[in-house]
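**Q** Got a predicted structure plus its sequence, pasted below:
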Amino acid sequence: MSKIKVAVIGCGSISKYRHIPEYAANSNVELIAFCDIVAERSQHFADEYNAKAYTDYKELLEKEKPDAVSVCLPNALHAPVSIAAANAGAHVLVEKPMAATEEESLAMIEAAKANNVFLMVGHNQRLMPPHVKAKQILESGVLGRVLTFRSSFGHPGPEGWSVDGRNSWFFNKEDAVMGAMGDLGVHKADLVRYLLGDEVAEVSSFISTLDKGDTDVDDNALTIVRMRSGAIGTLVASWTYYKGEDNSTVLWCENGVMMIGTDPVDQVIVELRDGSVEKHSVGAIATNEAQTSSGVIDAFVDSILTGNEPSISGEEGMKSLKVILAAFESQATGRTVAL
């Protein structure tokens, strides 16, 4: 069949490091257009891939009629642009958090259904080899039930990652809606839902701006969750891990413990109560410093080619978003919030 014509809307770091190179590496894809409000950015990629450059996404959708789009914009724009793309008949891959509110995420899901296109959310944690391996081990039953857990995602903040540095939209509440929680916390909510095959039942959270100046978005959050199974654990999101990134998860189970991302060589370590230890070197978790293929683009393209609904669907993205929204509600009210 002919190649899937893809447009990338938003040409910042996530596009530069993940979406664009991964589309370019996929033989089923033709990159036809790029859009960014900074004309030089979209033009740069248009020149590189012999594509068209735009500063207005509506004009792009109308003129190019892409088969699929990646929405790599500030969080506040995820819903309106995704809905416009779906209404233009394009499959949509949107960065996380998929939206700013539950209502927006529902509208995105409805727009995709109404136009018979797929909506996928870029929750790449699920596809990283250590997490895939960990899920297999949990499903094998060797560890028994997960009783308690902790999962942490922290780095020094968007200053070093974003194309705009300290002037990035990440620090502007109108554009970002939420800070470290939307950037990192939603990944952790999605990851524990995926690993445990379970939903979050209750959330209690402390969310603060501790160290980033001149911003009213959160730079740290600690969230306690109770799963429907009864398992309890903590999710940490931080932009102030100034001595380096942490993206680790530890699960304490009936029959032992599993440590993910705690060791640079053996990304998954299982220690059982009988004293046996299993170590798995399965490939690293991608970091801002060390970009590895996220797997998200290939999964999205595969869904379009096969006609199979993406596993990280709009509904899945919404369930993970709702955990974060409940955490903000908990911080605002001082109460535990039931989902």
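**A** Structure's in. What do you need?

**Q** Every contact and neighbour count from this point should use C-alpha atoms.
**A** Noted.

**Q** so Ser204, which of the three states?
**A** What DSSP: H, G, I helix; E, B strand; the rest coil gives for Ser204 is strand.

**Q** In contact with it, which residues are there?
**A** Under the criterion of C-alpha atoms under 8 Å, 6 or more residues apart in numbering, the neighbours of Ser204 are Thr223, Ile224, Val225, Ala327, Ser330, Gln331, Arg335, Thr336, Val337.

**Q** try it again with 6 Å
**A** Residues in contact with Ser204 (C-alpha atoms under 6 Å, 6 or more residues apart in numbering) are Thr223, Ile224, Ser330, Thr336.

**Q** can you check Cys35 too?
**A** Counting by C-alpha under 6 Å, 6+ apart, Cys35 touches Ile9, Gly10, Ser42, Ala53, Tyr54, Thr55.

**Q** Recalculate using a threshold of 7 Å.
**A** The contact partners of Cys35, by C-alpha atoms under 7 Å, 6 or more residues apart in numbering, come to Val8, Ile9, Gly10, Cys11, Ser42, Ala53, Tyr54, Thr55, Asp56, Tyr57.

**Q** Let me know the helix or strand that Val81 is in.
**A** Element membership for Val81, per DSSP states H and E: helix 78-87.

**Q** what's that helix packed up against?
**A** The contact analysis (3 or more C-alpha pairs under 7 Å, 6 or more residues apart in numbering; DSSP states H and E) places helix 78-87 against strand 91-94, helix 102-114.

**Q** Point out the most buried one among those.
**A** Highest mean neighbour count of these: strand 91-94, a mean of 27 (counted as mean count of other C-alpha atoms under 10 Å).

**Q** Point out the other helices and strands that that one packs with.
**A** Using 3+ C-alpha pairs under 7 Å, 6+ apart, the elements in contact with strand 91-94 are strand 68-71, helix 78-87, strand 119-121.

**Q** For the longest helix seen in the chain, list every residue counted as buried.
**A** Secondary structure of the chain per DSSP state H: the longest helix is helix 314-333. Using 16 or more other C-alpha atoms under 10 Å as the test for burial, helix 314-333 gives 314-331.

**Q** And the helices in the protein, which stretches?
**A** Assigned by DSSP H, the helices in the chain fall at 13-14, 20-24, 39-49, 57-64, 78-87, 102-114, 129-140, 173-176, 180, 186-196, 296-306, 314-333.

**Q** Relative to the whole chain's centre, how far out is the fifth one?
**A** Spelled out, it's helix 78-87. Centroid separation between helix 78-87 and its chain, computed with C-alpha atoms, centre = their mean, to the nearest Å, is 18 Å.

**Q** next, the one to line up against it:
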Amino acid sequence: MDSRFEGLRQRWPLPARPRPIAIVGAGAIVRDAHLPAYRLAGFEVVAIHDRDRAKARALADAHGIATVCDSLDELAATPDAVFDIAVVPEANADVLAHLPPGAAVLIQKPMGRSLAEARAIVEVCERRSLSAAVNFQLRFSPMMLALRDALERGLLGEVLDVEVRLACRTPWELWPFMSNLAQVEVPMHSIHYLDLIRSLFGEPRSALSRSVAHPDYPALRDARTSTILDFDAPIRCCLSLNHTYRFGPDGESATIRVEGTRGAAEVGLGLLLNYPNGEPETLRLVADAAARHAANASPSAWTAIPLEGRWFPHAFIGTMSNLQRFAAGEDPVLHTSVRDALRTMALVDACARSSAQGGVRPEHTGDLPSRSEQHA
């Protein structure tokens, strides 16, 4: 391994004295990510509530959760608990209103179905003095923590290009509630990348975005998105997200590329390939490539970084750890606070408005020869 890439940070420190966790929601994300993550970290989940009590009971039995609560008020009375909310977006504000003032709470993304709902959630949290964060866990995945560390060390130089590209098959049918959403792809998926990009490179000035439907999913308003984020020069940033690729695994891809003046990084989002089983995730880095090219030297070799975990479930340890450490005074910043998440929701809203308004129409060209006339 290139010695410059040794020791890149891949884990968020655990709280010194973990508090018990009480969960609202017993859906697939809790089963497949939250509970496995907390088990890995040694966090104790002591209570769970879901409107479907049978689902909550099944998860409690499978994961050794002592108490299945019949109501939100019963769950909210759990002593010294940190609350983990994983419900449909429109239910967030009501759940938050049941929690005790001053509680620490982690909210599943998105923070509501719209910017207006997101603002209402922030208002509830601040009125009740909640230490509230949104579970934008991609920031805390081992690969992204390592990428952030490489950027902060200056190993890539000044960032010039950021690209997210998906050509994969997402089984949207796993989440039937999405058929009721006015937007699907941006608030439910590419919100992860918008939040990550904000956290790494700052606030874009504007967004140009278009989301479109696909005949394989007639019940969904959209399933694919193209987005350009406008940053101050020299950053070029674009996202090409096709979740409906159907031509076999050999042609699938899911990558994030970052190029700078000194080096580059490529992240392989293996979770999205053959979802939910996933493929291995990867991080490759190269440094001083531009200088070597200018000197007509042999190109630098890319370095594959051994990863100490995956997006699911390991990143969920990081979001809960940051919340608990912040509540205990161990972390000075709650990195995905509802105030910070409101900026991500504002960017999601900008993409929605851009998609609805369309692009700039070409000027009328009726006086120009037609294509058939040009080839006559």
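**A** Thanks, I have the structure now. No experiment lies behind these values; they were computed from the predicted model shown.

**Q** Including mean neighbour count, could the helices and strands packed on strand 91-94 of the first structure go into CSV?
**A** What follows is those, written out as CSV (neighbours: other C-alpha atoms under 10 Å):
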stretch, mean neighbour count
strand 68-71, 28
helix 78-87, 23
strand 119-121, 28
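
**Q** Dump these to a markdown table, plus distance to Gly182 of the first structure.
**A** Formatted as a markdown table, those follow (distance: least, C-alpha to C-alpha, whole Å):
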| stretch | distance to Gly182 of the first structure |
| --- | --- |
| strand 68-71 | 15 |
| helix 78-87 | 12 |
| strand 119-121 | 13 |
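
**Q** re earlier: out of the helices of the first structure, which comes closest to Gly256 of the first structure?
**A** For Gly256 of the first structure, the closest of the helices of the first structure is helix 129-140, at 11.1 Å, according to C-alpha to C-alpha.

**Q** What span of the second structure is that closest one aligned with?
**A** Mapped onto the second structure using TM-score structural alignment, helix 129-140 of the first structure covers residues 142-153.

**Q** Number of residues surrounding Val270 of the first structure?
**A** 21 (other C-alpha atoms under 10 Å).

**Q** Need the counterpart of Arg198 of the second structure in the first structure.
**A** Structural correspondence for Arg198 of the second structure with respect to the first structure (TM-score structural alignment): Arg193.

**Q** Show the contacting residues for Val360 of the second structure.
**A** Residues near Val360 of the second structure by C-alpha under 7 Å, 6+ apart: none.

**Q** That one and Asn92 of the second structure: what is the separation?
**A** As judged by C-alpha to C-alpha, to the nearest Å, Val360 of the second structure and Asn92 of the second structure stand 37 Å apart.

**Q** Could you measure from Ala350 of the second structure over to Phe201 of the second structure?
**A** 18 Å.

**Q** same deal with Ala76 of the second structure?
**A** Separation of Ala76 of the second structure from Phe201 of the second structure (C-alpha to C-alpha) stands at 37 Å.

**Q** more crowded one of these two?
**A** Regarding Ala76 of the second structure and Phe201, a neighbour count based on other C-alpha under 10 Å identifies Ala76 as having more, with 24 against 14.

**Q** got the contact list for the more buried one?
**A** Taking C-alpha under 7 Å, 6+ apart, we find Ala76 of the second structure in contact with His98, Leu99, Pro100.

**Q** which residues of the second structure does the longest helix of the first structure align to?
**A** Aligned by TM-score structural alignment, helix 314-333 of the first structure falls on residues 338-357 of the second structure.

**Q** Mean per-residue distance, that stretch versus the first structure.
**A** With mean C-alpha distance after the TM-score superposition for the first structure, stretch 338-357 of the second structure departs from the first structure by a mean of 1.2 Å once superposed.

**Q** The nearest residue to Ser311 of the first structure once chain neighbours are set aside: what's it in contact with?
**A** Closest residue in space to Ser311 of the first structure, ignoring its immediate chain neighbours: Met120 at 8.0 Å, by C-alpha to C-alpha, 6 or more residues apart in numbering. Each residue near Met120 of the first structure by C-alpha under 7 Å, 6+ apart is listed here: Val92, Leu93, Val94, Pro310, Ile312, Ser313, Gly314.

**Q** what's the distance between Met120 of the first structure and Pro97 of the first structure?
**A** In terms of C-alpha to C-alpha, Met120 of the first structure sits 11 Å off from Pro97 of the first structure.

**Q** Check Ala33 of the first structure too.
**A** Ala33 of the first structure sits 24 Å away from Pro97 of the first structure, going by C-alpha to C-alpha.

**Q** Going by how many neighbours each has, rank those two and give me the top one.
**A** Pro97 (29 against 26).

**Q** what's near enough to touch the aligned residue in the second structure for that one?
**A** Alignment note: Pro97 of the first structure maps to Pro110 in the second structure; criterion TM-score structural alignment. Neighbouring residues of Pro110 of the second structure by C-alpha under 7 Å, 6+ apart: Pro89, Pro187, Met188.

**Q** cool, and Ala79 of the first structure?
**A** Listed by C-alpha under 7 Å, 6+ apart, the contact set of Ala79 of the first structure reads Ala99, Glu104, Ser105, Met108.

**Q** how close does the residue mapped onto it from the second structure sit to Arg198 of the second structure?
**A** Using TM-score structural alignment, the partner of Ala79 of the first structure in the second structure is Ala93. According to C-alpha to C-alpha, Ala93 of the second structure and Arg198 of the second structure sit 25 Å apart.

**Q** do the same with Gly112 of the second structure
**A** As judged by C-alpha to C-alpha, Gly112 of the second structure and Arg198 of the second structure stand 19 Å apart.

**Q** same deal with Leu334 of the second structure?
**A** 15 Å.

**Q** quick one, which of the two is more surrounded?
**A** Ranked by neighbour count (other C-alpha under 10 Å), Leu334 of the second structure and Arg198 place Leu334 first, with 20 against 15.

**Q** Mind putting the contacts of Pro110 of the second structure into CSV with distance to Leu307 of the second structure?
**A** Output for the contacts of Pro110 of the second structure, formatted as CSV (distance: C-alpha to C-alpha, whole Å):
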residue, distance to Leu307 of the second structure
Pro89, 32
Pro187, 28
Met188, 26
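
**Q** Let's see if you can find the most crowded of those residues.
**A** That'd be Pro187 among the contacts of Pro110 of the second structure, by other C-alpha under 10 Å, with 26 neighbours.
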